[in-house]
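Student: Could you work out the structure for the sequence below:
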Amino acid sequence: MLELPVWFEVGSLVVLTLILIADLLLVIKRPHIPSFRESTLWVVFYVVLALIFSVLMLVFAGGEFAGQFIAGWLTEYSLSIDNLFVFVIIMARFSVPKKMQQEVLMVGILLALLFRGIFILLGAQLIENFSWVFYIFGAWLIWTAIQQAFLHREENAEENEGALIRMLRRRVRISDDYDGIKLKTTVDGTRMFTPILIVFIAIGTTDLLFALDSIPAIFGITQSAFIVFTANVFALMGLRQLYFLLGGLLERLEYLKYGIAFILAFIGVKLVLHAMHVNELPFVNGGQPIEWAPEISTWVSLGVIVAAMVVATVASLVKARVDANSRGHKLMDEVPHFTAEADRADEADRAER
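Tutor: Model prediction:
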């Protein structure tokens, strides 16, 4: 298997940094509510950019690295969509004006990149020095999958944020109204923070929690820190536009959380199997690798990830359609009933006259 050239890695990071800076400047200079068409074009642009990047990896490093990037990118993309659910809740809970939401989301994305970058560096060092960390990563992902599917993980995150925000309000003066994207404002001659501070803290806390899941998940697909980081960058780029594109559709993707939970559980099992395959713990099999533990290939992982997301999305849309039709039929069933009652009332009224 070929290795990625240094110039390719450095050049990729430079280009990605320039794109992120351009995106940030666009938000700062022209804050607005993006239209459906604009959001669609940006999302398509970033998806195509990721696919072009995977083709370049195929050319310069071979199919294995390209497959790892695609599988990692799709995994991080699915987890980023899950992140959007919480962003929607935060925006609604704190009544963030629609025009400010682009800027708030951009701050959230930058915070997510910062946290994930830190965890990538830590994770890479742990993996390099301690192979048994795969056991911990695997167990953590399986537990996260259980939370995702059965324990209302988003609600737990909200409760944690709520406690933090209540403590903050007791110690810091916060105005009732926003002053654009400013962190501080003056009310009746007194300087105080605006509610945007609470929004940033809530989003930052969310980003931190999701980074704890997403980084072990992608390290279950590849141990290349470069692929891990670029997959995260490509997954987060376009997230702001995706927020406006999906809009109310997020609420209709009822089964998406189960698809994500399945992916996390699958990667968790894969990590545990890998840990067994390279086992060095003295109290497990005498410190020797467990030969019968299978290694799940990148392409199998990619197939499972795509299948889980497709099944969850299609099932959600079918459920939404069935529910909509059911509500429509109930309404139509009620209309003849009320019409018949009205007709009978009219007949009785005519008979009396």
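Student: For the rest of this, base every contact and every neighbour count on C-alpha atoms.
Tutor: Fine.
Student: Distance from the chain centre to stretch 28-40, please.
Tutor: Centre-to-centre, stretch 28-40 and its host chain are 20 Å apart (C-alpha atoms, centre = their mean, to the nearest Å).
Student: Stretch 316-323 too?
Tutor: Using C-alpha atoms, centre = their mean, the offset of stretch 316-323 from its chain centre is 22 Å.
Student: Run through who's touching that stretch.
Tutor: For stretch 316-323, contacts defined as C-alpha atoms under 8 Å, 6 or more residues apart in numbering pick out Arg252, Leu253, Glu254, Tyr255, Leu256.
Student: I figured Asn232 hits Trp73, correct?
Tutor: Yes - between Asn232 and Trp73 there is a contact under C-alpha atoms under 8 Å: 6.6 Å.
Student: Flag every buried residue along the helix or strand hosting Glu128.
Tutor: Under the criterion of DSSP states H and E, Glu128 resides in helix 101-129. Buried residues in helix 101-129, counted by 16 or more other C-alpha atoms under 10 Å: 101-113, 115-117, 119-120, 123-124.
Student: Check stretch 140-150 too.
Tutor: Buried, per 16+ other C-alpha under 10 Å, within stretch 140-150: Trp140, Leu141, Ile142, Thr144, Ala145, Ile146, Gln148, Ala149.
Student: Let me know the secondary structure of the last one.
Tutor: Under the three-state scheme (DSSP: H, G, I helix; E, B strand; the rest coil), the conformation of Ala149 reads as helix.
Student: Let's see this one next, to set against the first:
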Amino acid sequence: MEITPLLWGITIALIVGLLLFDYIFHVRKAHVPTIREAAIWSAVYVGIALLFGLMFFAVGDTAHAVEYYAGYLTEKALSVDNLFVFLVIMASFQVPREYQQKVLLFGITFALISRTAFILVGAAIIEAWSDVFYLFGILLLLIAGQQLKGELTGDKDKDEADNIMVRTATKILPAHDEYVEDKLFTRVNGKLLITPMLLVMVAIGATDLLFAFDSIPAIFGLTQEPYIVFTATAFSLMGLRQLYFLIDGLLDRLVYLSYGLAAILGFIGVKLILHALHENNLPFINQGANVPVAEVPTNISLVVIMVILLVTVLLSLYSPKGKALRALQNAERFAFRYTKLDEDAPAQERAEAEERMDRWTQAAEQVAPKFREELIEHKDRYSQIIRTAHETRLASAQAAGRQAPVSEDIVEQNGPSL
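Tutor: The predicted structure follows:
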């Protein structure tokens, strides 16, 4: 398939149109998307991305189709990992829930712009110096090792909100302490101030730049066609905002996602180095001649990436650690929901809420102590939520003249052992 300037123009117009549609119809009015809204639009954007790949099959360009899907899957997985960091940043700035999708859309737009710049620079470097694949491969192996080290040692906690761009922004203009709707600037006593909304966008923009250092080399390891690199990256970012709200509760359950991404980055790093050896021009390696090594075909790369992602998700959801996290999260979630029931809630609704709360509380109490210590970040808050819910239930039962089974852990003076 010939990549013409017309094709580039149509593709860019399509992506810009999708972004404008999001800005005009989805985030102009601050609101929290419903699960149904998030599911529908996530499916729409994923569908568009998958249909786009079929275009290559339609014209008989199987090679580019496989490269596109391999790149799309890799970039999508890395984008989901980015959502974890976005979550940390927004929690650090205490972004109100209804404003989060505007922050996310800004992050996606900035990522698209910054990664497009990286793609153009990367393509120019590859054209001028093919041995840059050695550097790309080593960079990915270092990133994979660093990510794996962070998981194994637990040294992952960084204040993503406290970076140099945020500190610079606050020096240029004084910051206001509170959000003023979703405005970026406000005036207090005639003085122009930046709001936390602008600061969180600056923090996410700075973090996006760091993400590009593993994202772009990774996809160049699967294809050297700039058009494929751009479209796979762009479509992987589109719909990320809706996906965030759709899998909000699931994000934390992907406990082994970092291991999977480390494996993918390591695999692509090795693939890049093999490719560099096969096309070697460095005089100190095999006297500047090509090294006869076997390269990994792109269709094999696609299968490897799919298998790694599938195994990662299944292990995250069904391993003992994944099941423990699910029990702890659901115990907290359904306990909190119970306390929010209206006093005049129907008896059946209250009974169903009690049943779910009891079931998951019991499951949480059976979680191994090592998982409790590792998975519960704010133990006092967690215990208070559980205790309050069951005390509310006990008071409700006593008022109704009935007996409610309550866990011994929950009525202890110092809170539950969870």
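Student: still on that earlier bit, specify, as a residue range, where the helix holding Glu128 of the first structure falls in the second structure.
Tutor: Counting by TM-score structural alignment, helix 101-129 of the first structure pairs with residues 100-128 of the second structure.
Student: Tell me roughly how far the matching stretch lies from the first structure on average.
Tutor: Superposing on the first structure places stretch 100-128 of the second structure at an average distance of 0.6 Å from its equivalents, by mean C-alpha distance after the TM-score superposition for the first structure.
Student: quick one: the longest helix that the second structure contains to helix 100-128, angle?
Tutor: Looking across the second structure with DSSP state H, the single longest helix is helix 62-92. Here helix 62-92 of the second structure points in a direction 140 degrees away from that of helix 100-128 (axes from the mean of the first three to the mean of the last three C-alpha atoms, to 10 degrees).
Student: By how much does helix 62-92 of the second structure deviate from the first structure on average?
Tutor: Averaged out, helix 62-92 of the second structure is 0.5 Å away (mean C-alpha distance after the TM-score superposition for the first structure).
Student: Counting by contacts, list what that helix packs against.
Tutor: helix 35-58, helix 196-220, helix 226-237, helix 240-246, helix 257-278, helix 298-318 (3 or more C-alpha pairs under 8 Å, 6 or more residues apart in numbering; DSSP states H and E).
Student: buried set for the longest one?
Tutor: In this case it means helix 196-220 of the second structure. In helix 196-220 of the second structure, counting by 16+ other C-alpha under 10 Å, buried: 196-208, 211-220.
Student: Pull out the buried positions in stretch 168-182 of the first structure.
Tutor: Ile174, Ser175, Tyr178.
Student: any idea what the first one aligns with in the second structure?
Tutor: Right, the one you point to is Ile174 of the first structure. Using TM-score structural alignment, Ile174 of the first structure pairs with Ala175 in the second structure.
Student: Spatially nearest residue to that match, not counting backbone neighbours?
Tutor: With sequence-adjacent residues excluded and distances taken as C-alpha to C-alpha, 6 or more residues apart in numbering, Ala175 of the second structure is closest to Ile194, at 4.7 Å.
Student: do the same with Leu120 of the second structure
Tutor: Closest to Leu120 of the second structure by C-alpha to C-alpha, 6+ apart is Pro226, at 7.5 Å.
Student: Spit out the contact partners of the one you found.
Tutor: With the criterion set at C-alpha under 8 Å, 6+ apart, Pro226 of the second structure makes contact with Ile119, Leu120, Ala123.
Student: Distance check, the nearest residue to the last one once chain neighbours are set aside against Leu50 of the second structure.
Tutor: By that I understand Ala123 of the second structure. Sequence neighbours aside, Pro226 is the residue nearest to Ala123 of the second structure in space, at 6.5 Å (criterion: C-alpha to C-alpha, 6+ apart). Distance, Pro226 of the second structure to Leu50 of the second structure, by C-alpha to C-alpha, to the nearest Å: 19 Å.
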